[in-house]
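Engineer: Quick one: sequence plus predicted model below, questions after.
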Amino acid sequence: MDGNTGTGHGRVVAALDGVSMRRHSSGRLILDAVDWTVRAGEHWALLGPNGAGKTSVLRLVGATAFPTTGTVDVLGHRLGRVDVRDLRALIGHVSTAQRVPGDLTGHAVVLTGHTGTVQPLWRKYDDEVRERAHALLAELRIKDLADREYGVCSGGQRARILIARALMADPALLLLDEPFNALDLPSREDLIDTMRHLASARPELSTVTVTHHLEELSPAIGHALLLREGRVLARGAIEGVLTAERMTACFGRPVEVTRHAGRWLARADGNA
């Protein structure tokens, strides 16, 4: 297993130390002695088969779940010793499962990120806040979606609107839960390009992206965490984690891994 050494010397944004989680209803172990550290400016991929514990790890660093044992520190605060409602306001979260009214314009959806609400609270948005929402749409290269209804936007456009919404709080940590789900090839590439641009424009921002496909990883992602059956199989610099040997061990079947121009590809090796 790769250690957390070599993951940079910036300030710690999130840290899991000896974290285990059990399901309340059945007592089943979901996470088992997970150690993991994310530092400022790092971009992580969170990978593993279904049921590996990816969502549980994301919920912990997003302050929406608590460990059964071990400690979780996020943005300098320890879960269990901080009002998680205040902490969640400092963490950006993007998921295709987010409830967004389809009749809202792109600009209105981004505005709701200021109040953390589903519906706009118009009295809370002064001219400065409204201009900030426009600036974020421009930064993510979707300013033409400001007046378009969210419901008629493509999947890729929606994903970028949700990222702009998450950035309204100027978070130090951005969590992306399968943001590429159901995207076609052009939309996927647009979103990957957006993530690469974001990493360049915001050097202190840390991101964690949950995905099932290596092809969806932006070249900006420099670290990876592999989970299997609730345990850390490997973590650290992406080149040392996304190897054929480790991916094979993680997914339980022979996997061939290649990299070209900073992009990754994994496929089952039928000849192995």
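Structural biologist: Arrived safely, thanks for sending. These numbers come from a predicted model, not from an experiment.

Engineer: Every contact and neighbour count from this point should use C-alpha atoms.
Structural biologist: Fine.

Engineer: Would you state the helices of the protein in chain order?
Structural biologist: 54-61, 84-88, 106-115, 127-139, 155-167, 185-201, 238-241, 244-251 (DSSP state H).

Engineer: tell me which strands and helices the fourth one is in contact with?
Structural biologist: The reference is to helix 127-139. Packing partners of helix 127-139 (3 or more CA pairs under 8 Å, 6 or more residues apart in numbering; DSSP states H and E): helix 106-115, helix 155-167.

Engineer: Out of those, which gets nearest to residue 33?
Structural biologist: Closest to residue 33 of the helices and strands packed on helix 127-139 is helix 155-167 (CA to CA; 30.1 Å).

Engineer: Can you give me the buried ones in that closest one?
Structural biologist: Neighbour counts over helix 155-167 (16 or more other CA atoms under 10 Å) mark 155-167 as buried.

Engineer: that older thread, go through the helices of the chain and name the closest to residue 175.
Structural biologist: Going by CA to CA, the one of the helices of the chain nearest residue 175 is helix 54-61, 7.3 Å.

Engineer: Could you pull out the buried residues of the closest one?
Structural biologist: In helix 54-61, counting by 16+ other CA under 10 Å, buried: 54, 56-61.

Engineer: For the closest residue in space to residue 29 that isn't next to it in sequence, the count of nearby residues, please.
Structural biologist: Distance criterion CA to CA, 6 or more residues apart in numbering; nearest residue to residue 29, sequence neighbours excluded, is residue 22 at 4.4 Å. By other CA atoms under 10 Å, 15 other residues sit near residue 22.

Engineer: close enough to count as contact, residue 22 and residue 56?
Structural biologist: No: between residue 22 and residue 56 there is no contact under CA atoms under 8 Å: 10.2 Å.

Engineer: ok, and here's another one to check against it:
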Amino acid sequence: MPPAARGLLVAVVLVVLVVGLVVGAGALLAGLLRPGELAAQERCRAEVASPDDPDVLLSASLAPDQTANAALVVGLANRRGLPARAATIGVATAIQESGLRNIDYGDRDSLGLFQQRPSQGWGSEAQVQDPVYSTGAFYDALVEVDGWQDLEVTVAAQEVQRSGFPEAYADHEPEGRALASSLYGLSEASLWCELRPVEEPGDPAAALDGLLAALDPAGPPGWQVAATPGDGTVVLAATGAQPERAAWALAQSVVAHAAAHDVVGVRTGGSAWSRDDGTAGWVDAEPVEAGTVVVEVAAAGA
């Protein structure tokens, strides 16, 4: 076979192999993902202006389950009356330690969101795998660190964790700050999720009960159920000295838990987030009563 023909044959074979690999990989990926996931992955995002430089954006992009865990970590700091700095440290630590997932494995006997070791006095295996307990234990240790509020995030986290990689926490400070600012209500309309539609709605009352259980005892403080109009809707009222800020903390915490509890809409102030248009983030909407959050979950036939 002439050299030119031989070269052409090799090129054709290579093209066929590459196309086959691409098609095969695509088919494998399609088989691993549920319908629709190739077109749109579920994702949540927090985006705030840096207090150090308003032209710089601090952001975090997480899966819905990670975002729900971030809301828990931030909410517990807020309930304790700790400054948002504590939540920043907590979230940055949990991202580094577990990827913000309550995992049941780790280095040696490390477990849970913060990879706490029962053998080091953090609690029993069951306790350190309870996100509320483990987060509380982290903050118990953090506030015992002298001057923790003024330490760099990575230094404060290392004083608690005693990690073999003490500088790694700094990598996640921007994410921690974005999530803390959003979920404390310091930055309005700054956390949203892009979620698939609820395909098979269940009992809306059960969905709301699950959501309220997630917010209490691990959500932002100072709120109560103000009304239950029915049809999968509940009105939550923020209380305290800054109800409008508290309402934003509550509203964005609800969005953080939206995926697991069939939430399809959230409104506060003159803004709304809709599951049907999650990519748009928060949009202008008819105002609701100041300091309130209107939550809607999916209902069959709606």
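Structural biologist: That came in fine, so what should we check first? It should be emphasised that the depicted structure is a prediction, and the values quoted were computed from it without experimental measurement.

Engineer: Fetch the TM-score of the aligned pair.
Structural biologist: Once superposed, chain against chain, the TM-score is 0.30 (TM-score structural alignment, normalised by the length of structure 1); 154 aligned residues with a CA RMSD of 6.8 Å.

Engineer: re earlier: let me have the buried residues of helix 54-61 of structure 1 in TSV, extended by distance to residue 226 of structure 1.
Structural biologist: Output for the buried residues of helix 54-61 of structure 1, formatted as TSV (distance: CA to CA, whole Å):
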residue	distance to residue 226 of structure 1
54	9
56	13
57	11
58	13
59	16
60	16
61	16
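
Engineer: closest one to residue 210 of structure 1 among the helices of structure 1?
Structural biologist: helix 54-61 (7.1 Å).

Engineer: Can you lay out the helices of structure 1 as JSON lines showing distance to residue 44 of structure 1?
Structural biologist: Output for the helices of structure 1, formatted as JSON lines (distance: least, CA to CA, whole Å):
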{"stretch": "helix 54-61", "distance to residue 44 of structure 1": "11"}
{"stretch": "helix 84-88", "distance to residue 44 of structure 1": "19"}
{"stretch": "helix 106-115", "distance to residue 44 of structure 1": "23"}
{"stretch": "helix 127-139", "distance to residue 44 of structure 1": "22"}
{"stretch": "helix 155-167", "distance to residue 44 of structure 1": "16"}
{"stretch": "helix 185-201", "distance to residue 44 of structure 1": "12"}
{"stretch": "helix 238-241", "distance to residue 44 of structure 1": "8"}
{"stretch": "helix 244-251", "distance to residue 44 of structure 1": "16"}
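
Engineer: Quick one, which of the ones you listed gets closest to residue 95 of structure 1.
Structural biologist: Closest among the helices of structure 1, once you apply CA to CA, is helix 155-167, at 7.9 Å.

Engineer: Reformat the helices and strands packed on helix 127-139 of structure 1 as a markdown table; add distance to residue 47 of structure 1.
Structural biologist: Supplementary listing: those in a markdown table, determined by distance: least, CA to CA, whole Å:
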| stretch | distance to residue 47 of structure 1 |
| --- | --- |
| helix 106-115 | 27 |
| helix 155-167 | 20 |
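
Engineer: May I see the buried residues of stretch 195-203 of structure 1?
Structural biologist: Quick answer for stretch 195-203 of structure 1 (16+ other CA under 10 Å): 195-199.

Engineer: Can you tell me which of those residues lies closest to residue 264 of structure 1?
Structural biologist: Nearest member of the buried residues of stretch 195-203 of structure 1 to residue 264 of structure 1, counting by CA to CA, is residue 196, at 14.3 Å.

Engineer: pretty sure residue 294 of structure 2 contacts residue 233?
Structural biologist: Yes: contact criterion CA under 8 Å: residue 294 of structure 2 and residue 233 qualify, at 7.1 Å.

Engineer: Is residue 31 of structure 2 within a helix or a strand, and which one?
Structural biologist: helix 3-32 (DSSP states H and E).

Engineer: Check which residues of that helix are buried.
Structural biologist: Of the residues in helix 3-32 of structure 2, none is buried (16+ other CA under 10 Å).

Engineer: what's downstream of it, the next helix or strand?
Structural biologist: Assigned by DSSP H and E, the successor of helix 3-32 of structure 2 is strand 43-49.

Engineer: Looks like residue 193 of structure 2 contacts residue 64 (just checking).
Structural biologist: Yes: with contact defined as CA under 8 Å, residue 193 of structure 2 counts as touching residue 64 (7.5 Å).

Engineer: More neighbours: those two, which one.
Structural biologist: residue 193 (30 against 22).

Engineer: And residue 27 of structure 2, how close does it get to residue 157 of structure 2?
Structural biologist: Look at residue 27 of structure 2 and residue 157 of structure 2: by CA to CA, to the nearest Å, they are 43 Å apart.

Engineer: try residue 139 of structure 2
Structural biologist: For residue 139 of structure 2 relative to residue 157 of structure 2 (CA to CA), the value is 10 Å.

Engineer: hey, what's in contact with both of those two?
Structural biologist: residue 90 (CA atoms under 8 Å, 6 or more residues apart in numbering).

Engineer: Looking at those two, which one has more neighbours?
Structural biologist: It is residue 157, of residue 139 of structure 2 and residue 157, that has more neighbours when counted by other CA under 10 Å, with 28 against 20.

Engineer: who touches that one in this structure?
Structural biologist: 89-90, 93, 142, 169.

Engineer: Go through the residues you listed and say which is closest to residue 208 of structure 2.
Structural biologist: The closest of the contacts of residue 157 of structure 2, once distances to residue 208 of structure 2 are taken by CA to CA, is residue 90, at 27.5 Å.

Engineer: Contact partners for the closest one?
Structural biologist: 73-74, 135, 138-139, 157, 176.
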